[in-house]
Structure formats: C-alpha cells, structure tokens
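[1] got a structure for you, letters missing:
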C-alpha cells in the first residue's frame, strides 16, 4: 500500500510493516498509532487500498480473505483476544494437519468478564485464565497448545476422540504430559476431569494403567467374564509381560494405550478387526481406547465368544449400559 498524498513516508513505513506482520490486516487503533487519521482511513477505503472487515478492522485488498486474514481480523476486532480451540490448533498445525477449510468459524477466547456479541463466523468463549493460558507473542495470538488439547478433549463426542486430541498434541511434539497436567490443575471445573487426569497421570508415569483398569471394570467384571491373570510373565524370548491372560482358554489380551499422533484412529480401526477375528479361533486380541471406553459392551460380548470357542463353559451377562440390540453369546 503506497499513497504519499495521504500520509508522510514514516507513517507509510510503519503501516506497511504492520500489514506485513498481520497478513495484510490492521485495526483503526493501530493505524492511529502509526500516524494515520480517520480522514486518511476514509480516503484509503475510497481508493480501495483498504477494505472494511469488521468495525474498525481493515484488510489491504478487495478479494476473498484467507483463513489467516480472517483469524487476524477476529483477534483485532475483539482485542484483547486469542485464537482458541480448533482455530488455535490450526494456527499451530496448518491446514493439512487439521483438514479444515478457510470458511470454518474462527474460535476466540476472551476474559470472562466481557460480554460480547460476535459477528457471523466468529465463536467466542470466556475464560478466567486468559492471561496465562495464551501466547501473546505468536502471530496471531493463540491459546497454549496444552489448553487447546484439553478443551478439545473435554468437548469431544467420545472418550476415544478425547484421547485422540491428546495424541495429536503429544505426537506432534508441541507439548508434554507434564504441561498438560499443569494446565489441567489450573482448571477447577472441567468436563471429563477424572478421566483426563488418569490418562495424563499415566502418561507422566509412562504407564497405561487407566486403560488396564478400564478393561477390568468396564469389560471383564461388568460382564462377568472369567477372571484372568494380569501382567503375566513369560520368558519365551526373554522377559515378557502380557497384559491379560485367560490361561484355561489360551487367550491373550494386549492393551495398546500408546498415543501416536499419526495413527491413533487408524489403530482403533485395526483393533476392531482384531476383535472380529476373535470368534475365528485366533489367539491374541489387541485392544485400544475405543474398544475399552467407547464400546466396552460389544467388546465384552466378542471376547466372550472367543473364550467360548476355546472351551469356556460360561456365558457373559448384560451390564446396565448394554443396549437391548446387543446379542449375548450363549454356550451351546
């Protein structure tokens, strides 16, 4: 943008530098700080060198706006504000990693005492931890990734999706279990708090006890499967521990609680196929978060069928959460 008739060269230089830093977006307050007047801004708009985006927010072209420009415009329009949730995640990971489009809503976080009525395409939530939960020196400012991961996990449709959000952050090496734990400790009221605390504690300790305990309570005990040996030690190829071993039926259950950024959901589908193979007299079942926490009843019935195929004379029972349509394998 260059218009010597409007403003002196030093102001032009400041404006050009700010536009370059902010994807071509600038606020009225910033323009004033650079030396422009309201008359200057009106003149620039008439000459189509600036276009209004929100009240007091301008972009330096007249064409379609990119997602980055929409993000900057939203942050400046509701300043002090920062990108939150999916928008903060996209700012870190980029379009390819999130699969989001340029027309998606911009999510912002502001101080809890503010009452705002956002424009269309902007979603605002309030936070009591705005100052400490955001990175104000990023472009544009955004929530810290550990807060983003926790909030996406808390609002996920299922427990396995919640785990996947933590996996995304950890697998991309943009946060650590310790930072997740510290961020969660600052939030007094939080959905899925106990579940997420257990997972993060396990990650900090390098274990998967949350998944193991979930299998015992939600799958085995709730559906009255036969008792199994746990952390069973065998030494066929050196010292090796098996998670769950139904010795009489020669059936092993391995609980895979790894959080791998690139394949969390793909492995979940693989575990489903492993379960389907149980009724065809295979030896080992490998379960993940989805089988234990999202589909524990269906998991129990398929494991029961596998145990029966190997000689178990019992039958599983329904738990209060079992859907009426779920078939219970009966010993013939």
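    Cool, the structure landed. Since this is a predicted model, take the numbers as computed values, not measurements.

[2] from here on, just use CA atoms for contacts and neighbour counts.
    Fine.

[3] what lies in contact with the host helix or strand of residue 243?
    Under the criterion of DSSP states H and E, residue 243 resides in strand 240-246. Contacts to strand 240-246, defined as CA atoms under 8 Å, 6 or more residues apart in numbering, come from residues 212, 226-234, 251-255.

[4] take this one as well and set it beside the first:
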C-alpha cells in the first residue's frame, strides 16, 4: 500500500530555508513541502494557488491537500498528507508512530492515525487507517516536534491493539523493548489509563516479561513454555563474566542449577555471530555450566522436545522435579 500511495502521488531533497525566507517557506520546510488549502490561503490568493497547480509546480494529492513540488512523494510527506487531511486533532499512531520513533522491521502498509472520538472525521486517502479514542491524555502525545504523534509506549500499545493476530501484537511489544523504544514500567503506566484496551492482559503480560529481560518473542514464548511445563522460573538476560572478565548476556539462566539456555534466531546464522556464540558457550562449559541451545522455530513447532531436553538437563543438575 505504501508503494501504491507513492505511485499515486509521485523523497525529495530539501534544504534549510535562508535567514530571510518568508513564513510560507518555513511552513513548507516544517511540513515536508505539504500544505493544506487552508494554510495556502493564509499566504496566497485562490488564483495564485490555482496557477501553481495548473503549471505543475504544485499537485493536489487529496481534497484540500497540496504537495508543493513535482518530484516523488516520500514516506514523511505521506504522513503529512494524512495528518493534514484528517484535521488538527489527528496524530500519527500505532505502527506509524512507532516507526517514527525508530521501530525497525515492522512495516505498516497504511498510515495509522488516532482521532479523539468527539472530532468529526474528514475525507481521507484510501491508504490511511483512522482509529478513534475517548482517552488521549496530553502525556500520550509528543509535546514538541512534527508531525504530531503518540509517545512510544502508547504507540506500541495501539499497534498491539490494532494488530491482526495475537502473535503480531506480542511481537511488536517485544520488539519495542528489544530495540529500546521503551523500558521498565512504561507500558504498564499507559495501560493503567486504558482499562478497556483490546488485548490488555496479553499486552500487560508480554510487557512484564519483556521488561524482565526476555526481549525477543522467542524468549517470551520459551518462558511461557517453561511455566506451562511446571519447570522452575529462570532469569532472563542475566549477566555473567567470561574467562577474560568480559560481560556476557545469557538468554535464559537457571542459576541454582547452572543451566543456561540460548535461543537462536536468524542472526545466529551469520558466521561472526556464530563464532561469538561458540566462544561464550565454550567459556560456560569450561566453568561447569550446562548449556542448551534451541532454534526459535523449535520453541513454536516442537515444544515437547524442548521441554523434555530442558527437564532432563535440570534433573541431571540436581533439580528434584
């Protein structure tokens, strides 16, 4: 849908306006060369606006919204088209806002907007998804910066609410912690203000586990597997020192029995990453720890074998079972 929007509408290189630039130039700079008809009328006559459109200097990309150049339209400009089309109360939200905060590897095919329920909706481009809320306190919205968007914790919670599946919702929450957009009780504080949030308990539990150190979705799924099997509760992302005194982070660590579990995602296929993992594993084995390794796919597709091997390792290490 992003590509469709970009094809329909046309980034575009923009320099900082000069010191003597007029107010219109600064508005266009702040808004990525996107302008509403109302804003245009503050600076130009109807005839002047029409002339710019007819001559191709400007394009009307949606009702009452102009892009003031003839080049291709980038993602940042699409955000402005969406916000200006929806009206001054609308803010970027969900995955769109989370991406603006730096979330990676979770692309949204649409621009997600959040609008207070009391505000009337306007005509929007087909690639915009408008969501309504009765609860949008000031602390959930970025106070400075443009375009307006929800804060990271609210963005992730809304993305999880609007996700098509529970697994997608959990993955987004885990990624927010893993990529350090949020931490600690950030999501819990927002959830306290949203008593009727969709998937509220799922988001709460996922955020609790992620804040406790199980940052990846595979680690969270492993933790749930351990609990369902009645195995002891491990530590997540525990810090150990290797033989050379370097800090090492363990995915899962059963400290009392010195059983360490590594959960391998796709990044472990890289030779340099694999060698670093081997060195860490060798240091742990050399000091007497038991080290188990499971690929992320086994957590989801062969959980019985994972639990059986983990139970056997814990019993061999002295866990009474």
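    Received, thanks. Just so it is clear, the model here is predicted, and its values are computed rather than measured.

[5] report the TM-score for the pair.
    TM-score of the superposed chains, computed with TM-score structural alignment, normalised by the length of the second structure, equals 0.63; 259 aligned residues with a CA RMSD of 4.4 Å.

[6] sorry, back to before: of the contacts of strand 240-246 of the first structure, closest to residue 66 of the first structure?
    If you rank those by distance to residue 66 of the first structure using CA to CA, residue 255 comes first, at 43.4 Å.

[7] which of the contacts of strand 240-246 of the first structure fall in helices?
    The helices, defined by DSSP state H, take in residue 212 from the contacts of strand 240-246 of the first structure.

[8] residues in contact with the residue nearest to the spatial centre of the first structure?
    With distances taken as CA atoms, centre = their mean, the residue of the first structure nearest its centroid is residue 165 (2.9 Å). Going by CA under 8 Å, 6+ apart, residue 165 of the first structure touches 149, 150, 152, 153.

[9] of the residues you listed, which ones are shared with the second structure?
    Retained in the second structure by both residues aligned by TM-score structural alignment, their matches' CA atoms under 8 Å are the following of the contacts of residue 165 of the first structure: 149, 152, 153.

[10] most neighbours among those, which one?
    Within those, most neighbours by other CA atoms under 10 Å means residue 149, with 26 neighbours.

[11] contacts only, for the equivalent of that one over in the second structure.
    Taking TM-score structural alignment, residue 149 of the first structure has residue 156 as its aligned residue in the second structure. Counting by CA under 8 Å, 6+ apart, residue 156 of the second structure makes contact with 94, 95, 98, 172, 173, 176.

[12] quick check: which element contains the corresponding residue of the first structure for the fourth one?
    Put plainly, it is residue 172 of the second structure. Taking TM-score structural alignment, residue 172 of the second structure has residue 165 as its aligned residue in the first structure. Following DSSP H and E, the helix or strand that holds residue 165 of the first structure is helix 159-171.

[13] tell me roughly how far that helix lies from the second structure on average.
    Following superposition, helix 159-171 of the first structure is found to deviate from the second structure by 3.7 Å on average (mean CA distance after the TM-score superposition for the first structure).

[14] C-terminal to that helix, what's the next element?
    helix 177-185.

[15] buried set for that next one?
    Along helix 177-185 of the first structure, these residues count as buried under the neighbour rule (16 or more other CA atoms under 10 Å): 177, 179, 180, 181, 183, 184.

[16] in JSON lines: the contacts of residue 156 of the second structure, plus distance to residue 123 of the second structure.
    Listed next are these as JSON lines, based on distance: CA to CA, whole Å:
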{"residue": "94", "distance to residue 123 of the second structure": "20"}
{"residue": "95", "distance to residue 123 of the second structure": "22"}
{"residue": "98", "distance to residue 123 of the second structure": "24"}
{"residue": "172", "distance to residue 123 of the second structure": "29"}
{"residue": "173", "distance to residue 123 of the second structure": "31"}
{"residue": "176", "distance to residue 123 of the second structure": "32"}
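
[17] which among the residues you listed gets closest to residue 209 of the second structure?
    Scanning the contacts of residue 156 of the second structure for proximity to residue 209 of the second structure, where the rule is CA to CA, the winner is residue 173, at 10.2 Å.

[18] isn't that closest one right up against residue 207?
    Yes - between residue 173 of the second structure and residue 207 there is a contact at 6.5 Å, judged by CA atoms under 8 Å.

[19] stretch 74-86 of the second structure aligns to what range in the first structure?
    Across the first structure, the stretch matching stretch 74-86 of the second structure (TM-score structural alignment) is residues 66-78.

[20] residues near residue 202 of the first structure, how many?
    Applying other CA under 10 Å, we find 17 residues neighbouring residue 202 of the first structure.

[21] are we agreed that it is in a helix?
    Yes - per DSSP: H, G, I helix; E, B strand; the rest coil, residue 202 of the first structure lies within a helix segment.

[22] quick one: it from residue 292 of the first structure, how far?
    Note on residue 202 of the first structure: its distance to residue 292 of the first structure, by CA to CA, to the nearest Å, is 16 Å.

[23] alignment lookup: residue 53 of the second structure to the first structure.
    So, by TM-score structural alignment, residue 53 of the second structure is matched to residue 45.

[24] so is that match in a helix, a strand, or just coil?
    Per three-state DSSP, residue 45 of the first structure ends up helix.

[25] right, and it touches residue 56 too?
    No - the criterion here is CA under 8 Å, and residue 45 of the first structure misses it with residue 56 at 11.8 Å.

[26] helices along the stretch 101-250 of the second structure, start to end?
    For the stretch 101-250 of the second structure, the helices defined by DSSP state H, counting those that start in this stretch occupy 152-162, 166-178, 186-192, 200-211, 217-228.
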